[in-house]
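> Here is my input, please return the structure:
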Amino acid sequence: MKLTDFKFEIEGLNIPDTPLEKRDKARLMVLNRAEKTIEHKEFADIHEYINEGDVVIYNNTKVFPARLNGKKEKTDADIEVFLLRELMPENMLWDVLVEPARKIRIGNKLYFGEGDDELMAEVVDNTTSRGRTIRFLYDGPNQDLYDILDRLGKMPLPPYIEREPVEEDKERYQTIFATERGAVAAPTAAMHFTPELVKKIEKKGAEFLPITLHIGWGTFRTVEVEDLTKHRMDSDNYFVSAETSEKINKALKSKKNKVIAIGSSAVRAIETSVMASGMSKPGTGWTDKFIYPPYDFKITEALVTNFHRPESTLLMLSAAFGGYDFVMEAYEEAKEKDYRLFSFGDAMLII
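The predicted structure is shown next:
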């Protein structure tokens, strides 16, 4: 398939920049692949499609406030640093994007905050035109560093959202499953779940199982090649526990229970953790798995996902799972029925 197969106009579409106050009141479009039917529901109705013995895979990554405003040494010039990923926790090394990049060179020291919250970093390498590697000059434990970032940083909202992040975004750009800090983008399909909805599903005998995939800024990176076979995904760190893997395999072997993935990040993690037998294996590492049509899914049997931006790798993954023609038809229907789209929008369940 080609990049332009996933192009559509977004002008005039319903694209919110905040989530609904009641998360499970979002709309839910249900796509049945076997029957080629489309239903329109409320997200709280998703329990109707989840049964006893099913396993629901969620990403427990937590978005941290990755945007830091600070000053450059000597000149006192204003700078912004966007923390992309932690490279070597023991050495406080991070990959970052910097602005204005032309003024930030190897050896420069950067200052953030003031008083007890003052944080200093040194630029140790150039990675790309805007990319740098920095070392925080901080003597405390990593946990304390993250606490300082929580106080000093701003949330990394999706780049198409033009408003500035506010303090409330530290809560509302998270899922109820968020426990493991390390992401710079939220697994937004899971943002529709509430504690009450999870309990309702669990009472039916289904089980929620965690994986961790720290979503990087590459999830928003523009695909720049028409031939999708030439696109390379950024790598994201993931972890699948032995317990999650074991219970996934039990559901797969049962033939009657489904493995339901919440969001593309959960899919990428579990489809990375596949043995030659087609079963899941526990593990940790980095994945650059790029899923686009056609793709032979080994583990994922149902998918909860949002409506994604045109020409995005997230849309391509949805089309690979639901079928290109069927998913693009569903997007046309979503536009006609004024569904809320993208990160803070409504959801789709593909079964």
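> Please make it C-alpha for all contacts and neighbour counts, starting now.
OK.
> My guess is N91 contacts R135. True?
Yes. The pair N91 and R135 qualifies as a contact (C-alpha atoms under 8 Å) at a distance of 7.1 Å.
> need the next SSE after the longest strand seen in the chain, C-terminal direction.
Longest strand in the chain by number of residues, with DSSP state E as the criterion: strand 78-88. For strand 78-88, the succeeding helix or strand toward the C-terminus, using DSSP states H and E, is strand 93-99.
> Also this sequence, please, to line up against the first:
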Amino acid sequence: MKLTDFSFDLPKDLIATKPSNPRDTSRLLHHISPNRFEDLQFKNIVNLLNKGDVLVVNDTKVVPSEIIGVKANNLGERSKIMFTFIENLKDGIWSCYVRPGKKIQENDIVFIYGVDCKVIKKSKRIVLVDFDSKNYEFQKNLQKHGNLMLPPYISSKRKYKESDREDYQTVYSKNLGSIAAPTAGLHFTEDLLEEIKSKQVNIKNVTLNVGPGTFSKLENEKVEENLLFKEKCFLSTDTSKFLNSVYKDPKRKIIAVGTTTLRVLETSFINNNSFEPIDTYTDIFIYPGKKIKSINSLITNFHLPQSSLFILICAFIGRANAVRMYHHAIKKRYKFYSYGDSCFLNNG
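Below is the predicted model:
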């Protein structure tokens, strides 16, 4: 398969730069069958769920990750550098993105709000820095002075707003660790969740800390040769037992809220057609030809062309169906990407 097989043209004015308000007034495209679509509001999702079904959500919480550092050269000239911190790997060592990358070299010393770090490794995609014994002080500064990282298709069009701190979190987020939101969950409100629960639909949590593995650009034209970054994920023993009971009941459905949730479930479901508890890292890459077995339905936003997420959608409902659905969404002027609208898909 070629990466270009997963291309489509999207009018730029359909890229959402702000969320719907209230959240559940966003639009929901129900993919009923290859040629049947239903245009709904997200709050109508209640009508697509039945007693005994289970919604599985990613309860990760987005942490401040973008912050400016300053590097001085031998002449005392100061350069401002934007850091996006991905993960505290161990002790004071962090992985990060740097912009502009050409200003940073190995062994450079950078100051971030008075805390110094040393660049210990620079690769094509990732930089490693070490805060050594000042790691705790740095983390406090990052929480206080850092911003959430908005996707470039938003940040290139407008400045970061204080309201993004709330808008770019799901209402059920609790486990710190992501640098990007699991965006399918952004459409839920507290009231909508209560309405869903009142219908005796269960809600279970998993965690995947969203990082480069979710949103990084694929580099190889041959789809199967691409590798994703590993991301931390967790599914508890109690949740695995509950999901196994639902999976064995043909009258009940497992609905994943978002592609990150689906990737956790597929990572857990690899052996013996049953869910197993996991506390690990996953780099699972789902593309056409790989059968998705763990869920009945998927709620997800509309994704970028040639992205691992759009390719996952093609694996779930078939490439032709996915392209047809996206063309319908464009014609009906659905909003795309993180702050955009969503769709409800059934396992094809």
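> Give me the TM-score for these two chains.
Taking TM-score structural alignment, normalised by the length of the second structure as the basis, the two superposed chains have a TM-score of 0.92; 341 aligned residues with a C-alpha RMSD of 1.8 Å.
> quick revisit: show me which of N91 and R135 of the first structure is the more surrounded one.
Each of N91 of the first structure and R135 has its neighbours counted (other C-alpha atoms under 10 Å); R135 has more, 20 against 14.
> what do we get in the second structure for the more buried one?
By TM-score structural alignment, R135 of the first structure lines up with D130 in the second structure.
> Can you name the residues that contact its match?
Applying C-alpha atoms under 8 Å, 6 or more residues apart in numbering to D130 of the second structure gives the contacts G92, I93, W94, C117, K118, V119, I120.
> Need those residues in TSV (columns: neighbour count and distance to L55 of the second structure).
Below are those laid out as TSV (neighbours: other C-alpha atoms under 10 Å; distance: C-alpha to C-alpha, whole Å):
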residue	neighbour count	distance to L55 of the second structure
G92	17	37
I93	19	36
W94	20	34
C117	25	42
K118	18	44
V119	19	43
I120	16	43
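> from these, which single one is nearest H303 of the second structure?
W94 (28.5 Å; C-alpha to C-alpha).
> Look up the closest residue to that closest one, ignoring the ones flanking it.
Nearest non-adjacent residue to W94 of the second structure, counting by C-alpha to C-alpha, 6 or more residues apart in numbering: N88, 4.4 Å away.
> and the one you found, what pairs with it in the first structure?
Structural alignment (TM-score structural alignment) places N88 of the second structure against E86 in the first structure.
> how near is that match to V267 of the first structure?
From E86 of the first structure across to V267 of the first structure, the span is 23 Å (C-alpha to C-alpha, to the nearest Å).
> quick one: which of those two has more around it?
Set E86 of the first structure next to V267 and count neighbours by other C-alpha under 10 Å: V267 wins out with 28 against 16.
> Confirm that that one sits in a helix.
Yes. Under DSSP: H, G, I helix; E, B strand; the rest coil, V267 of the first structure falls within a helix.
> measure it to Y58 of the first structure for me?
9 Å.
> do V123 of the first structure as well
V123 of the first structure sits at a distance of 36 Å from Y58 of the first structure (criterion: C-alpha to C-alpha).
> same question, E167 of the first structure
Taken as C-alpha to C-alpha, the span from E167 of the first structure to Y58 of the first structure is 25 Å.
> Please identify which of the two sits among more neighbours.
Legend: neighbour count by other C-alpha under 10 Å for E167 of the first structure and Y58, higher for Y58 (27 against 12).
> And F234 of the second structure, what's its match in the first structure?
F234 of the second structure maps onto F239 in the first structure, by TM-score structural alignment.
> That match contacts E180, correct?
No. F239 of the first structure is beyond contact range of E180, at 10.8 Å (criterion: C-alpha under 8 Å).
> so what sits against both of these two?
T212.
> hang on, the earlier thing: ok now do the match of N88 of the second structure, which residues does it touch?
By C-alpha under 8 Å, 6+ apart, the residues touching E86 of the first structure are M92, L93, W94, D95, G182.
> just the contacts of D130 of the second structure now: which is nearest I196 of the second structure?
Of all the contacts of D130 of the second structure, the one with the least separation from I196 of the second structure (C-alpha to C-alpha) is W94, at 39.7 Å.
> so how far is Y153 of the second structure from the closest one?
From W94 of the second structure to Y153 of the second structure the distance is 25 Å (C-alpha to C-alpha).
> Also P305 of the second structure?
According to C-alpha to C-alpha, P305 of the second structure and Y153 of the second structure sit 13 Å apart.
> who has more neighbours, the two?
P305 (17 against 14).
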